[in-house]
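1. build me a model:
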Amino acid sequence: MNRTASIRTLILLSSLVVLLSGCQHLASERPVEVRQNLTEQRPQGCQGEDCPLVNIDTLTFTDEPELNNLIDARLRRMTINGPDDRLPDSLKGYQQQFLRAAEPGWSSYLQAKLREQHDDILVVELSSYLYVGGAHGMPGRGFINYDREADRELRLEDLLIPGQEGSFWRVARQAHQRWLVENGHAQDAEFTGFWPFQQTENIALLKDSVLLKYDVYSIAPYSSGHPELFIPHEQLEGILKPEYL
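-> Take a look at the predicted model:
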């Protein structure tokens, strides 16, 4: 075999190895069967732009009943808007209840979407928006990090090496400093004094980073929306359990 043919053979073999490795990686991720369920209701007979409405855009996973229950429970919890509100028994019941009490222009939106899948982890992002008069509505956010292998939700304490919670929030504070710089607030003493760093429960375990998402009025004014802080995995070595890096 001449030199050119040998080189060509090596290239082909290398390409085959890469292809097979990719196939093995894809095979390790079980396909996800999920159905979108979208409903929008208005009071019967009501017409016009001021008609109250409830829009629910959620998901049903074919082989993940526990995850479906979590999504339903979390969306119902996001309907609580005041100390006197009661947790609805069902999303359908919430639709009917909201429309019975709604005034012209009121609206409620609830959504669950699959933000990311990697290995056996499904990251579902939950969103809400409630408008009951005033200058603007109130949005909400949340995440479910679901381990398909263990059939359960992963919380922060499940992801961290024991004793590393303080280290995690120190790294998160550094991510907040980067966010301040990127958004032009780092040298604004009034802004940083009024909107200091806080911890958040809205944490997503992404493929190459950990995402911290904040509610409005938490670390920034309403106009900033939902600030997002990203912590790359390399900054979490020795803090996050190795299986999640």
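2. CA atoms for contacts and neighbours, from now on please.
-> Fine.
3. can you pull out the helices in the chain?
-> Assigned by DSSP state H, the helices in the chain fall at 3-28, 65-77, 91-101, 156-159, 165-182, 189-194.
4. to Glu228, which of those lies closest?
-> In terms of C-alpha to C-alpha, the element of the helices of the chain nearest to Glu228 is helix 165-182, at 8.1 Å.
5. pull out the buried residues from that closest one.
-> Residues of helix 165-182 classed as buried by neighbour count (16 or more other C-alpha atoms under 10 Å): Phe168, Val171, Ala172, Arg173, Ala175, His176, Gln177, Arg178, Trp179, Leu180.
6. thinking again about what came up before, got CSV for the helices of the chain, with distance to Ile203 too?
-> Output for those, formatted as CSV (distance: least, C-alpha to C-alpha, whole Å):
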stretch, distance to Ile203
helix 3-28, 25
helix 65-77, 15
helix 91-101, 24
helix 156-159, 8
helix 165-182, 11
helix 189-194, 22
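7. for comparison, sequence B:
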Amino acid sequence: MTPMSCLGVSMEEKPRVESERKWQRVLLKVSGEALAGDHTENIDPKVTMSIAREVASVTRLGIEVAIVVGGGNIFRGASRAGCSGLDRSSADYIGMLATVMNAIFLQATMESLGVPTRVQTAFRMSEVAEPYIRRRAVRHLEKGRVVIFAAGTGNPFFTTDTAAALRCAEINAEVVLKATNVDGVYDADPKQNPNARLLDTLSYYEVTSKDLSVMDMTAITLCQENNIPVVVFNLQKEGNIAKAIMGEKVGTLISNPSS
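-> I've put the predicted structure just below:
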């Protein structure tokens, strides 16, 4: 009996399991708008449960998952600046607090399915979450825990897309998976142009030169400089999260042409 068979795994099985995985550690970016579902309420429990189930299914395979959540379903700082004298910095801080609310809700849903989850915030809120510490986040992932990063970068004037790119680089994740309400990146606005074409692949240069509405330029540049691929896909389609995490073809892949 070989050492592998003593563990109940044959030598033939292991290569097959490994070949099914494209990524070992991923960063899932979930927009606040996606969490709102049909927008009848700020956070749709059906959406958070769907996310939790699919993330749970891949963590059982040993894939490490970190999540960055947006807050636009509750409060979007950039669009609220100027209201009643609210300055941009204060508006952005309120938006960061909104992401913490989403993170705690998503954490509760994850743990209801038995998935150990930690929320880490970019500024200290020790009564409800851990502060963001890179080494601690990596250790949580290595232990099979899902880590949800909240409060963006902790600084105003930066989006949660930039936070996703930054955290991805910091924890050495292999890809940013951007879950949205559309199927991917189109060559035109599909809401205005019924002939808009879904693009399977794009380069970082094409995104910036064509000013495609994928992520803000800071986030795209950060991904390009660190050679982090980005997959943009539809959160609303069942199974898409698990497919994206497993590296199956879904949505639009943004990467260097040589990738």
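8. drop the TM-score for these two in here.
-> Taking TM-score structural alignment, normalised by the length of structure 1 as the basis, the two superposed chains have a TM-score of 0.25; 106 aligned residues with a C-alpha RMSD of 6.5 Å.
9. related to what we said a few turns ago, ok, which of the helices of structure 1 comes nearest Ala204 of structure 1?
-> That would be helix 156-159 among these, by C-alpha to C-alpha, at 9.3 Å.
10. how about that closest one: buried residues?
-> So for helix 156-159 of structure 1, counting by 16+ other C-alpha under 10 Å, buried means Leu156, Leu159.
11. who's in contact with Thr218 of structure 2?
-> The contact partners of Thr218 of structure 2, by C-alpha atoms under 8 Å, 6 or more residues apart in numbering, come to Thr162.
12. out of the helices of structure 1, which is closest to Ser128 of structure 1?
-> Across those, closest to Ser128 of structure 1 is helix 65-77 (C-alpha to C-alpha), at 8.0 Å.
13. so what does the closest one touch, helix or strand wise?
-> For helix 65-77 of structure 1, the packing partners by 3 or more C-alpha pairs under 8 Å, 6 or more residues apart in numbering; DSSP states H and E come out as strand 53-61, helix 91-101, strand 107-118, strand 121-131, strand 152-153.
14. buried residues in the first one?
-> What it means is strand 53-61 of structure 1. Neighbour counts using 16+ other C-alpha under 10 Å place Leu53, Val54, Asn55, Ile56, Asp57, Thr58, Leu59, Thr60 of strand 53-61 of structure 1 among the buried residues.
15. now those in a markdown table, with distance to Arg115 of structure 1?
-> What follows is these, written out as a markdown table (distance: C-alpha to C-alpha, whole Å):
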| residue | distance to Arg115 of structure 1 |
| --- | --- |
| Leu53 | 26 |
| Val54 | 23 |
| Asn55 | 20 |
| Ile56 | 17 |
| Asp57 | 14 |
| Thr58 | 13 |
| Leu59 | 12 |
| Thr60 | 14 |
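16. and the two most separated of these?
-> Most distant of those, by C-alpha to C-alpha, are Leu53 and Thr60, 22.4 Å apart.
17. packing partners of the lengthiest helix in structure 2?
-> Longest helix in structure 2, counting residues (DSSP H): helix 88-112. Where contact means 3+ C-alpha pairs under 8 Å, 6+ apart, helix 88-112 of structure 2 is packed against helix 45-59, strand 64-69, helix 77-80, strand 117-121, strand 146-150.
18. which among these is found nearest to Ala91 of structure 2?
-> Comparing these by C-alpha to C-alpha, helix 77-80 comes nearest, at 4.4 Å.
19. ok, now how distant is Phe191 of structure 1 from Val124 of structure 1?
-> As judged by C-alpha to C-alpha, to the nearest Å, Phe191 of structure 1 and Val124 of structure 1 stand 32 Å apart.
20. lovely, talk soon.
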